[in-house]
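A.B. asks: Sequence unavailable; structure follows:
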């Protein structure tokens, strides 16, 4: 085969041991596209402060959601790979931006499996563009490929936040939760610092600077995470027939004291709980695979916050994981790029 596919997800520690969590967090947080400070300041913050306090707490969180087979994100991505491989004749490997299997090891495996390899179709498993997710995968693959397979063409899948097939599948994953009466659907996306949005604004004068910036057409939207999150939400809501008062958007997982995208998910869950909601549905479209942020932060901590504040029932929709329609769509995209 002259073409192969590489599915790239976020990653996970090798185990729930503190040393492995610390190693993972170091690789993740020292990424200049995640914490975009100068190296010395980033090193002081991460290695001087965060890695001396956070790994133990994070290890406990991972333990609470760890499966017998290992990290849920890794297990689910391997299951997805198997289904995608069954749907295409092209070789398919998976890699993690942080942790294992690494991008370098997976590129080497593709080269070993295909001596005549000419092109690798790379699918970052992120629906939306963000420098701390999609962009860092693209740049890391380019960096590793320049050493491992310099003559091989790299073909990257664009963010698919508004792809019609993806929107249909995401909507169908939510639809069963709507069969019984509910108060609201909360679309909770991973948060990013506002400065990331400003850095990605190719116009330099649109994002967070003009009224209704996310709904006003602009070239900035091609790299605007906030716009793309709102657009995914709008399209899915239309597909499901939701009225504007039946859904809302929030952002989770903030880190540090700098301004991050609002409203925050934890504050929103508390607010909805205090209102005495009978049933809240939560979906996390920034993730295609269930992971710490969905299984622990939302299904455990988020649910506890909502109930403790007075909410009655919360239904957290599974990520797409290895759904048959989702894996079939990825196989279709791979075949089309062959």
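C.D. replies: Thanks, I have it. A quick note: this is a predicted structure, and the numbers were derived from the prediction, not measured.
A.B. asks: hey, let's count contacts and neighbours off CA atoms from now on
C.D. replies: Will do.
A.B. asks: How much space separates the residue sitting nearest the centre point of the chain from residue 22?
C.D. replies: Among the residues of the chain, the smallest C-alpha distance to the mean C-alpha position (CA atoms, centre = their mean) belongs to residue 287, namely 3.6 Å. When distances are taken as CA to CA, to the nearest Å, residue 287 and residue 22 turn out to be 23 Å apart.
A.B. asks: Alongside the first one, take a look at this:
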């Protein structure tokens, strides 16, 4: 008897190669997603297709060339490896599949393979710890759009977020303990940025309030800012880092209307205050990628040194850490 439960891991995505010809369609698919750039259709098409992609593709291609390894895209091969290890942990009653929200392996192609397996249940597990419409919401919508066209729709279970799962926190804690945290002048918890308007939309009042930086409650339980701060409190608590020794910040912004403080500005300020060593977590990512390896490990390192600092140390993402695989297994089994 074959597997009865299919598991669909979904990560963000990656170009097929760092060549401009592959980066361009990746950026186009990504940025034309209305959950990513949530402005009117025509405005988005003009902005993305006539302004952002033509000018950004060559620059992004150069950055992806720095990121690429002999094994290809780190985001893809780390995610693939996690999927293989999860399959081993779950055993023959489960079938684990990996898709990328943008480009390959595509959600429609992977779901077609899963449809042919005729699973009784499918567990959809986006690999984003904190819910955001632009990440988890987009992945789930794409999956549901495809499955809704099937003649037979099996039982579907969705894991929407797991920022506070004890094994998720413990996996990052174990990653961090390879460093002497007390030797760093400051610690940054840097999360991927979002337009503030997208965070505001989560709230019935239409405004993300300052209490989101201090607590998660029934109103803000799906607020990205609230869960990022909650993730930080959990990690800092486990690692014994006092609140005066760390800063929560947000990276990869497109304009000034995104969540603040901005990570690059915090890095610059730390250097100008005379700090020489900073340690940076990026707990919105479960696999190392452009935003961790290049943006933090390379670009922030240069920025820090330019302003008088010495070393920006990135705490690696979870990748295929054994505790992370246990976390994924528990999320699947308890979905």
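C.D. replies: Noted; the coordinates are in hand. Since we're looking at a predicted model, the values are computed, not measured.
A.B. asks: Looking for the alignment partner of the residue nearest to the centre of structure 1 in structure 2.
C.D. replies: The pairwise alignment with structure 2 assigns residue 287 of structure 1 to residue 285, based on TM-score structural alignment.
A.B. asks: would you say that match is within a strand?
C.D. replies: No - per DSSP: H, G, I helix; E, B strand; the rest coil, residue 285 of structure 2 lies outside any strand segment and is coil.
A.B. asks: Can you give me every residue that contacts it?
C.D. replies: Neighbouring residues of residue 285 of structure 2 by CA atoms under 8 Å, 6 or more residues apart in numbering: 127, 128, 129, 317.
A.B. asks: Please say which position in structure 1 the third one maps to.
C.D. replies: It refers to residue 129 of structure 2. Residue 129 of structure 2 maps onto residue 127 in structure 1, with residues paired by TM-score structural alignment.
A.B. asks: Correct me if wrong: residue 83 of structure 1 contacts residue 325.
C.D. replies: No - between residue 83 of structure 1 and residue 325 there is no contact under CA atoms under 8 Å: 10.1 Å.
A.B. asks: which SS class is residue 52 of structure 1?
C.D. replies: Three states are possible here, and by three-state DSSP the one that applies to residue 52 of structure 1 is helix.
A.B. asks: State the number of residues packed around it.
C.D. replies: When neighbours are defined as other CA atoms under 10 Å, residue 52 of structure 1 has 11 of them.
A.B. asks: what does it align to in structure 2?
C.D. replies: Aligned against structure 2 by TM-score structural alignment, residue 52 of structure 1 finds its counterpart in residue 54.
A.B. asks: List the contacts of its match.
C.D. replies: Contact partners of residue 54 of structure 2, counting by CA under 8 Å, 6+ apart, are residue 24.
A.B. asks: Residue 253 of structure 1 too?
C.D. replies: For residue 253 of structure 1, the residues meeting the contact criterion (CA under 8 Å, 6+ apart) are 190, 191, 293.
A.B. asks: Also residue 39 of structure 1?
C.D. replies: Shown in contact with residue 39 of structure 1 (CA under 8 Å, 6+ apart): residue 32.
A.B. asks: And it, how far from residue 45 of structure 1?
C.D. replies: Note on residue 39 of structure 1: its distance to residue 45 of structure 1, by CA to CA, is 10 Å.
A.B. asks: For stretch 69-88 of structure 1, buried residues please.
C.D. replies: Along stretch 69-88 of structure 1, the positions that meet the burial threshold by neighbour count (16 or more other CA atoms under 10 Å) are 70-85, 87-88.
A.B. asks: That stretch aligns to what range in structure 2?
C.D. replies: If you align by TM-score structural alignment, stretch 69-88 of structure 1 falls on residues 71-90 of structure 2.
A.B. asks: What span of structure 2 is the strand of greatest length in structure 1 aligned with?
C.D. replies: Among the elements of structure 1 assigned as strand by DSSP state E, the one spanning the most residues is strand 3-12. Mapped onto structure 2 using TM-score structural alignment, strand 3-12 of structure 1 covers residues 5-14.
A.B. asks: ok now that stretch, how far from the chain's centre?
C.D. replies: Average the C-alpha atoms of stretch 5-14 of structure 2, do the same for its chain, and the two points are 13 Å apart (CA atoms, centre = their mean, to the nearest Å).
A.B. asks: Likewise for stretch 180-195 of structure 1?
C.D. replies: Taking mean C-alpha positions (CA atoms, centre = their mean), stretch 180-195 of structure 1 and its chain are 14 Å apart.
A.B. asks: Next: stretch 265-282 of structure 1.
C.D. replies: Worked out by CA atoms, centre = their mean, stretch 265-282 of structure 1 lies 23 Å from the chain centre.
A.B. asks: Tell me the buried residues in stretch 8-20 of structure 1?
C.D. replies: Of the residues in stretch 8-20 of structure 1, 8, 9, 10, 11, 12, 13, 14, 15, 16, 17, 18, 20 count as buried by neighbour count, 16+ other CA under 10 Å.
A.B. asks: what residues are up against residue 184 of structure 2?
C.D. replies: Contact analysis of residue 184 of structure 2 by CA under 8 Å, 6+ apart lists 276, 277, 278, 279.
A.B. asks: you'd agree the last one is in a strand?
C.D. replies: Yes - membership of residue 279 of structure 2 in a strand is supported by three-state DSSP.
A.B. asks: I'd guessed it sits against residue 304; true?
C.D. replies: No - counting by CA under 8 Å, no contact exists between residue 279 of structure 2 and residue 304, whose distance comes to 11.8 Å.
A.B. asks: Compare these two (neighbour count), which wins?
C.D. replies: Applying other CA under 10 Å to residue 279 of structure 2 and residue 304 shows that residue 304 carries more neighbours, namely 26 against 21.
A.B. asks: How is the equivalent of the more buried one over in structure 1 classified with respect to secondary structure?
C.D. replies: Mapped onto structure 1 by TM-score structural alignment, residue 304 of structure 2 lines up with residue 306. Here residue 306 of structure 1 takes the helix state, with states given by three-state DSSP.
A.B. asks: From the contact counts, what lies against the helix or strand where residue 100 of structure 2 lies?
C.D. replies: Secondary structure assignment for residue 100 of structure 2, by DSSP states H and E: strand 94-103. Contacting strand 94-103 of structure 2 under the criterion 3 or more CA pairs under 8 Å, 6 or more residues apart in numbering; DSSP states H and E are the following elements: strand 5-14, helix 20-31, helix 74-90, helix 107-117, helix 138-147.
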